[in-house]
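Colleague: Generate coordinates for the sequence data below:
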Amino acid sequence: MKPQFTFKVAASPKHEKTNALAITSIMTEDGKRYGLPEDAMYVSVHKELQKVNTFNKVKASLKRRHDKISAWFILTDDLEKTYIDEAGNLEFEDRILQEMDNEKNDDIENPSLTKILEKLVEASQKKRRKKIQAYCR
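Modeller: As a prediction, the model looks like this:
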């Protein structure tokens, strides 16, 4: 099996102003796309993948936030043990990966973006309340 990994530069889960490299999906040669659990999306936990030359090329190609690239990987024995179970299922850290609907956008869910939007709405509501209070005085 030769999987295609899709990578994206995203906000770090630890600090939203810092960039981190994430895997948004893994696609098999037959076109099935699989998503990783949220806690396993960031490349920092994919130690075996980081050892492969193709990964170094991917990393060198991605510079700015939201940059995205897909690359095929030839599985070494270590990578095969990491990403494929004995039955041929795609897995990571002993968890079988869920197949994604190919019609859906494969961008990663970004919890920090949600937080930013919530803060923006909250600030807007506070500003509006202050204007109303000032008007009512």
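
Colleague: going forward, measure contacts between C-alpha atoms and count neighbours the same way
Modeller: Noted.

Colleague: Ends of stretch 100-119, what's the gap?
Modeller: Taking CA to CA, to the nearest Å, the first and last residues of stretch 100-119 lie 30 Å apart.

Colleague: Here is a second sequence; please produce its structure as well for comparison:
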Amino acid sequence: MEKLRFTFAVLAASDGKTNVICITSIETPDGLVFGIPDDQKPASKHTGISTSDVYTKIKNSLKRRHQTRKLWIPLTAELRKIYLDEGENIQFGDQYLEEIKEETKLSNNNSTEIGNKNLGKTAERFLLDKFSGKASNVDQMLRMNMRMSVHDSRSYRMQKKLKL
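Modeller: From the prediction side, this is the model:
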């Protein structure tokens, strides 16, 4: 392997108040992702990377908690010794890293279409009620609209239950 992709993230320190730049995972060029154990995540424990120019740029890029960056870092002889064994298995410290299997989530387009239809009906009713003369002031108009919205959400839930 010539390079590895490191995921850097700003996470909370053990005290919960300070931010720490951490390495949360390592990805190989063939797409395998390996997680770093929680006690090994702080970038300060990864001396091969924390002394590099790349880390300086990462430190300047990540400012807020939960920000992340994924970077390909070429493996020098020193980094190869730290992160790979003789068989090119991913390791760090005295342990092999566990592979993380990423699951892709499929979106359900049917529910989105139903939600859009209900929203359209609600908007149409809102406009009709606004000019129908039923509501003499804004408070009444908003109350009527809220009742219709509650009714629409209940009917949406019922439609969903019936389809299941």
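
Colleague: What does the superposition give as a TM-score?
Modeller: Once superposed, chain against chain, the TM-score is 0.72 (TM-score structural alignment, normalised by the length of the first structure); 103 aligned residues with a CA RMSD of 1.2 Å.

Colleague: how near is H66 of the second structure to E103 of the second structure?
Modeller: Counting by CA to CA - H66 of the second structure and E103 of the second structure are separated by 21 Å.

Colleague: Looking at those two, which one has more neighbours?
Modeller: Neighbours were counted for H66 of the second structure and for E103 using other CA atoms under 10 Å; H66 has more, 13 against 6.

Colleague: isn't the more buried one right next to T7, touching?
Modeller: No. H66 of the second structure is beyond contact range of T7, at 11.7 Å (criterion: CA atoms under 8 Å).

Colleague: buried sites along stretch 75-92 of the second structure?
Modeller: Within stretch 75-92 of the second structure, the residues that count as buried by 16 or more other CA atoms under 10 Å are L75, L79, R80, I82, Y83, L84, I90, Q91, F92.

Colleague: Strands of the second structure, residue ranges please.
Modeller: 3-12, 19-27, 33-35, 68-74, 91-92, 95-96, 98-100 (DSSP state E).

Colleague: elements contacting the fourth one?
Modeller: Judged by 3 or more CA pairs under 8 Å, 6 or more residues apart in numbering; DSSP states H and E, the packing partners of strand 68-74 of the second structure are strand 3-12.

Colleague: What angle do strand 19-27 and the strand it packs on make with each other?
Modeller: With axes from the mean of the first three to the mean of the last three CA atoms, to 10 degrees as the basis, strand 3-12 of the second structure and strand 19-27 are set at 150 degrees to each other.

Colleague: roughly how far out does strand 3-12 of the second structure sit from the chain middle?
Modeller: Its chain's average C-alpha position is 14 Å from that of strand 3-12 of the second structure, according to CA atoms, centre = their mean, to the nearest Å.

Colleague: now do stretch 23-34 of the first structure
Modeller: For stretch 23-34 of the first structure, the distance to the chain centre is 13 Å (CA atoms, centre = their mean).

Colleague: Read off where that stretch ends up in the second structure.
Modeller: Mapping stretch 23-34 of the first structure onto the second structure (TM-score structural alignment) gives residues 23-34.

Colleague: Other residues contacting that stretch?
Modeller: Residues outside stretch 23-34 of the second structure that contact it (CA atoms under 8 Å, 6 or more residues apart in numbering) are 1, 3-9, 35-36, 41-43, 90, 97-101.
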